[in-house]
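Undergrad: Mind looking at a prediction? Sequence and model below.
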Amino acid sequence: MSEMKRDTVERSSADREIVISRVIDARRELVFAAFTEVRHLSQWWGPEGFTTTTRAFEFRVGGAWEFVMHGPDGTDYSDWITWTEIVPPARITMLHGEYRDDPNAFESVPTFAPDGETTRIEMRTVFPTKELRDEAIEKFGAIEGGQQTLASLAGYVTEMASKGSDS
């Protein structure tokens, strides 16, 4: 894709996206494993105070992760993710909604860039409309929640790395 074309694509989705990033003190293979293996996901997924219960999990293109996030106030949030692209250990593209075929589902693309012994993870999320993005920010605290989720991932992976666990 030409640079000009790429700029046009990015500008056209800018009012519908949220981008959150963090540097994690662990190798990218470990960070990628924590993001793609169900035994790890349930240990860190979600903002502060949330827990996650997995109903089904199949990590492959076309596979799905069905789960419930339990909020600190007792509210349960049903979630469904399907993976549309997997490029280990560099990138994942996933569609995230409340249920299969959710018309309000959004696309998230976490990328994992190595920097020596650390990893820079960037999560780019594009919503179908600006209004859905704004609602996610205002009603659900998507930016703070995303930052907290990546902080939880960082804490979990850093602890794994300090124990010498490779996955």
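TA: Sure, I can see it. Numbers count the residues shown, from 1 in each chain.
Undergrad: all contacts plus neighbour counts: C-alpha atoms, from now on.
TA: Fine.
Undergrad: Quick check: buried residues in the longest strand along the chain?
TA: As assigned by DSSP state E, the longest strand anywhere in the chain is strand 76-87. Buried residues in strand 76-87, counted by 16 or more other Cα atoms under 10 Å: 78, 79, 80, 81, 82, 83, 84, 86.
Undergrad: Surely residue 148 forms part of a helix?
TA: Yes: Residue 148: assigned to a helix according to DSSP: H, G, I helix; E, B strand; the rest coil.
Undergrad: ok, structure two:
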Amino acid sequence: MTVVSVDKDVEALSFSIVAEFDADVKRVWAIWEDPRQLERWWGPPTWPATFETHEFTVGGKAAYYMTGPDGTKARGWWQFTTIEAPDHLEFDDGFADEHGAPVDELGVTHATVKLEPLENRTRMTIISTFESEEQMQKMAEMGMEEGMREAIEQIDAVLSEPANA
């Protein structure tokens, strides 16, 4: 099993998920850096992602949509705030309308991704922080934990292939 722990801290307004992979840090970094690899795991299997833009630089933006089983498209955006290859990434994350413009109703979350070497393995920690307890609760009701678990469980298949596959 890839996911080793999940923690919700209402006081800190954070949700963290820790996973371990049979790959080195540089290989795991590539699944964030390369949008074609990111598409293969970002979003649960029933809601696969398509990245329309992925400007992987500090201040750069990513725009994507996830397509549901009935063809519904849920759009999102990221703005990269920290990129320290190959082990630290941070970005703001939000929902978007059908034109890709940010939607304010659900607010913005901030994601911090840390990769740590464990001999020939890598531990990935993703921490999402929220603007309010209400936002955190709403995201939980939307299935954030289950969706993240299902998404992360797809990473092993991506890592089993060469980084440029």
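TA: Here it is on my side, so go on. As the structure is a prediction and not an experimental result, all values here were calculated from the model.
Undergrad: what TM-score comes out when they're superposed?
TA: The TM-score (TM-score structural alignment, normalised by the length of structure 2) is 0.84; 150 aligned residues with a Cα RMSD of 1.8 Å.
Undergrad: just to revisit the earlier point, ok, so of the buried residues of strand 76-87 of structure 1, who is nearest residue 29 of structure 1?
TA: Distance to residue 29 of structure 1 across the buried residues of strand 76-87 of structure 1 (Cα to Cα) is lowest for residue 86, with 13.5 Å.
Undergrad: Give me the spatial nearest neighbour of the aligned partner of the closest one in structure 2, chain neighbours excluded.
TA: Under the alignment (TM-score structural alignment), residue 86 of structure 1 pairs with residue 83 of structure 2. With Cα to Cα, 6 or more residues apart in numbering as the criterion, residue 83 of structure 2 has its nearest non-adjacent residue at 4.7 Å, and that residue is residue 89.
Undergrad: ditto for residue 23 of structure 2
TA: Closest to residue 23 of structure 2 by Cα to Cα, 6+ apart is residue 121, at 5.0 Å.
Undergrad: Residue 20 of structure 2 -> structure 1?
TA: So residue 20 of structure 2 corresponds to residue 23, using TM-score structural alignment.
Undergrad: is it true that its match touches residue 120?
TA: Yes: contact criterion Cα atoms under 8 Å: residue 23 of structure 1 and residue 120 qualify, at 4.3 Å.
Undergrad: returning to what we had before: packing partners for the longest strand of structure 1?
TA: In terms of contacts (3 or more Cα pairs under 8 Å, 6 or more residues apart in numbering; DSSP states H and E), strand 76-87 of structure 1 is packed against strand 64-70, strand 91-97.
Undergrad: Which pair in the buried residues of strand 76-87 of structure 1 has the greatest spatial separation?
TA: 78 and 86 (23.3 Å).
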